[in-house]
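In: Starting from these lines, generate the structure:
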Amino acid sequence: MHTPVPAAWLLIALGALSGGYCLVRMFTGTGRQRRTAGGEALMGFGTVVMALPTTLVTVPRPAWALCTVVFAAAALGALRYARDSVHQLHHLVGAGAMAYMSVVMATAPAGHGSAGFAPLTTALLGYFAGYVLWTGARLVPDPGGGPPPTGAAHRPELARACRLSMGLAMCAMLLAV
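Out: Model (predicted):
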């Protein structure tokens, strides 16, 4: 991607931390929570791969093809559960966006991003910008809420903060593709 190296390292750190936190949630949650956290962990670690600075590491084209297959499969998995949860629709859009960016990176000259299909990039950027604003507004604590759940893995505000940071990362990557 065309991300400056310091910004790329920040995206890598953000993706790794978010992905790691989501893995903890995945192994301590139940049913739907595990599925949701697993999809979010995949997005976090996918961000790590996509944000690698091209000045330091050149990701081979077969790796981008593998990323496309993995994210397309994740999108199909999210589609399967989309009627159970609106959040799965978000996972569908996110996995589709990651697959799209993988295709752009696979077809770009010398591993550098290109503009891709500008209307699709713009639509995805608009979606994720709206998602960031919506998620950010939901971070405000509920004053009448009960006692916080025990354990950091089950704190809803941490999950929302993770989703907010991944939405911001998607915006940054879409701007750089």
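In: contacts, neighbours, all on C-alpha from now
Out: Fine.
In: what residue lies at the spatial centre of the protein?
Out: M43 (3.7 Å; Cα atoms, centre = their mean).
In: what does the host helix or strand of that residue rub up against?
Out: Assigned by DSSP states H and E, M43 belongs to helix 31-50. For helix 31-50, contacts defined as Cα atoms under 8 Å, 6 or more residues apart in numbering pick out 1, 11-23, 25-28, 67, 74, 88, 91, 94-95, 98, 102, 163, 166, 169-170, 173.
In: Show me what the longest helix seen in the chain is packed up against.
Out: Taking DSSP state H as the criterion, the chain has its longest helix at helix 5-28. For helix 5-28, the elements it packs on are helix 31-50, helix 156-176, judged by 3 or more Cα pairs under 8 Å, 6 or more residues apart in numbering; DSSP states H and E.
In: can I get these in TSV with distance to T135?
Out: Output for the helices and strands packed on helix 5-28, formatted as TSV (distance: least, Cα to Cα, whole Å):
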stretch	distance to T135
helix 31-50	15
helix 156-176	6
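In: Identify whichever of these lies nearest to A7.
Out: A7 lies closest to helix 156-176 among these, at 9.0 Å (Cα to Cα).
In: Could you list the buried residues of that closest one?
Out: Residues 158-159, 161-174, 176 are the ones in helix 156-176 that count as buried (16 or more other Cα atoms under 10 Å).
In: cool, stretch 72-84 as well?
Out: In stretch 72-84, counting by 16+ other Cα under 10 Å, buried: A72, A73, A74, A75, L76, G77, A78, L79, Y81, A82.
In: out of these, who's nearest L56?
Out: Using Cα to Cα, those come closest to L56 at A72, 27.2 Å.
In: helix/strand/coil for D84?
Out: Assigned with DSSP: H, G, I helix; E, B strand; the rest coil, D84 falls in the coil class.
In: so who does it touch?
Out: Contacts for D84 were tallied using Cα under 8 Å, 6+ apart; there are none.
In: Before we compare anything, build this one as well:
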Amino acid sequence: MHGPASSGWLLVALCAATGAYCLLRMRSSVEEQRRAAGGEALMGFAMAAMAVPAAVFTPPTWAWPVYAVVFGAAGLSALWAARSGRHHLHHLVGNGAMVYMAVVMAGPPAHGHGHGTSGIPVLTGALLLYFTGYVLLTGVRLIPVVAVAGGGPATGGGPATRGGRAVGGDPAAGWGDRPELARACRLSMGIAMLAMLVTL
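Out: This next block holds a predicted model:
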């Protein structure tokens, strides 16, 4: 996970910015959104910490078991929540990927670079395939959402968007409820996860 310093800092910035936006999303009036945003904020900040170049900061050895326990618990929570919606399965896979990366980073250096008789480990390859598909699918889904969001005020008439979602009130809560921004947030984390898995 310790690639060139410049790309490492870009990854830190992307993950930290995503985590910060997820904190903003936690001000949503919808409990389901708040819960999902909290988990995504935790993941964003944790990924930012993992991406800090090793020349600047090397986490202590006890940090990786803590990562594994925290995201293992988050994965169990996502598994329980998946009973009410399939979208929680993505959180389950993301938490599982965090546990996997923490376990790899806690192991000997040879494991961290994927050097072995079989090349890329099977689990790393499976996660790469999953997140590549997720990034492509989310990116495609984001295009029509942005177009509709841009054309919404023009077609609504009058002080539109007041019936579906309150425009007045706390502007931060309104930003936290925008579905296209939530998708962009997940897309950013999917790209960051891909970058981190490639460097394992």
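In: sorry, back to before: of all the helices and strands packed on helix 5-28 of the first structure, which one comes closest to P148 of the first structure?
Out: Distance to P148 of the first structure, taken as Cα to Cα, is lowest for helix 156-176 among these, at 8.8 Å.
In: Where does the closest one end up in the second structure?
Out: Here helix 156-176 of the first structure aligns to the second structure at residues 179-199, judged by TM-score structural alignment.
In: And the residue of the first structure most remote from its centre, how close does it get to A152 of the first structure?
Out: Here the first structure reaches farthest from its C-alpha mean at G144, the gap being 31.0 Å by Cα atoms, centre = their mean. To A152 of the first structure, G144 of the first structure is 20 Å away according to Cα to Cα, to the nearest Å.
In: M105 of the first structure too?
Out: M105 of the first structure is 36 Å from A152 of the first structure, by Cα to Cα.
In: Compare neighbour counts for those two and give me the winner.
Out: Set M105 of the first structure next to A152 and count neighbours by other Cα atoms under 10 Å: M105 wins out with 27 against 14.
In: Would you mind listing the buried residues in the helix or strand hosting that one?
Out: If you go by DSSP H and E, M105 of the first structure is part of helix 86-107. For helix 86-107 of the first structure, a neighbour-count test (16+ other Cα under 10 Å) marks 88-107 as buried.
In: next one: stretch 3-16 of the first structure
Out: T3, A8, W9, L11, I12, A13, L14, G15, A16.
In: Columns distance to T55 of the first structure on top of those, output as TSV?
Out: Below are the buried residues of stretch 3-16 of the first structure laid out as TSV (distance: Cα to Cα, whole Å):
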residue	distance to T55 of the first structure
T3	10
A8	11
W9	12
L11	15
I12	15
A13	18
L14	20
G15	19
A16	20
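In: If we only consider those, which is nearest to S114 of the first structure?
Out: Nearest to S114 of the first structure among the buried residues of stretch 3-16 of the first structure is T3, at 12.0 Å by Cα to Cα.
In: W9 of the first structure versus that closest one, what's the distance?
Out: 9 Å.
In: hey, what's in contact with both of those two?
Out: Shared contacts of T3 of the first structure and W9, defined by Cα under 8 Å, 6+ apart, comprise A51, P53.
In: what's the longest helix in the second structure?
Out: Assignment by DSSP H gives helix 122-156 as the longest helix of the second structure.
In: Give me the residues contacting the helix or strand following it.
Out: The element immediately downstream of helix 122-156 of the second structure (helix or strand, assigned by DSSP H and E) is helix 171-176. Contact with helix 171-176 of the second structure is made by Y21, C22, L24, R25, M26, R27, S28, S29, A166, V167, L181, A182, as judged by Cα under 8 Å, 6+ apart.
In: got the contact list for the fourth one?
Out: Put plainly, it is R25 of the second structure. For R25 of the second structure, the contact set (Cα under 8 Å, 6+ apart) comprises Q33, R34, A37, A173, W175, G176, D177.
In: Compare these and tell me which has the most neighbours.
Out: Neighbour count (other Cα under 10 Å) singles out A37 as the most crowded of the contacts of R25 of the second structure, with 25 neighbours.
In: burial of the residue nearest to that one when sequence neighbours are not counted, as a residue count?
Out: Distance criterion Cα to Cα, 6 or more residues apart in numbering; nearest residue to A37 of the second structure, sequence neighbours excluded, is C22 at 5.0 Å. A count of neighbours around C22 of the second structure, defined by other Cα under 10 Å, yields 28.
In: Quick check: the gap between C22 of the second structure and L181 of the second structure.
Out: C22 of the second structure is 10 Å from L181 of the second structure, by Cα to Cα.
In: now M26 of the second structure
Out: 13 Å.
In: And for A41 of the second structure?
Out: 14 Å.
In: same check, this time on A154 of the second structure
Out: 20 Å.
In: in the longest helix of the second structure, what counts as buried?
Out: Buried residues in helix 122-156 of the second structure, counted by 16+ other Cα under 10 Å: T124, L127, L128, F131, T132, Y134, V135, T138, G139, L142.
In: That'll do, ta.
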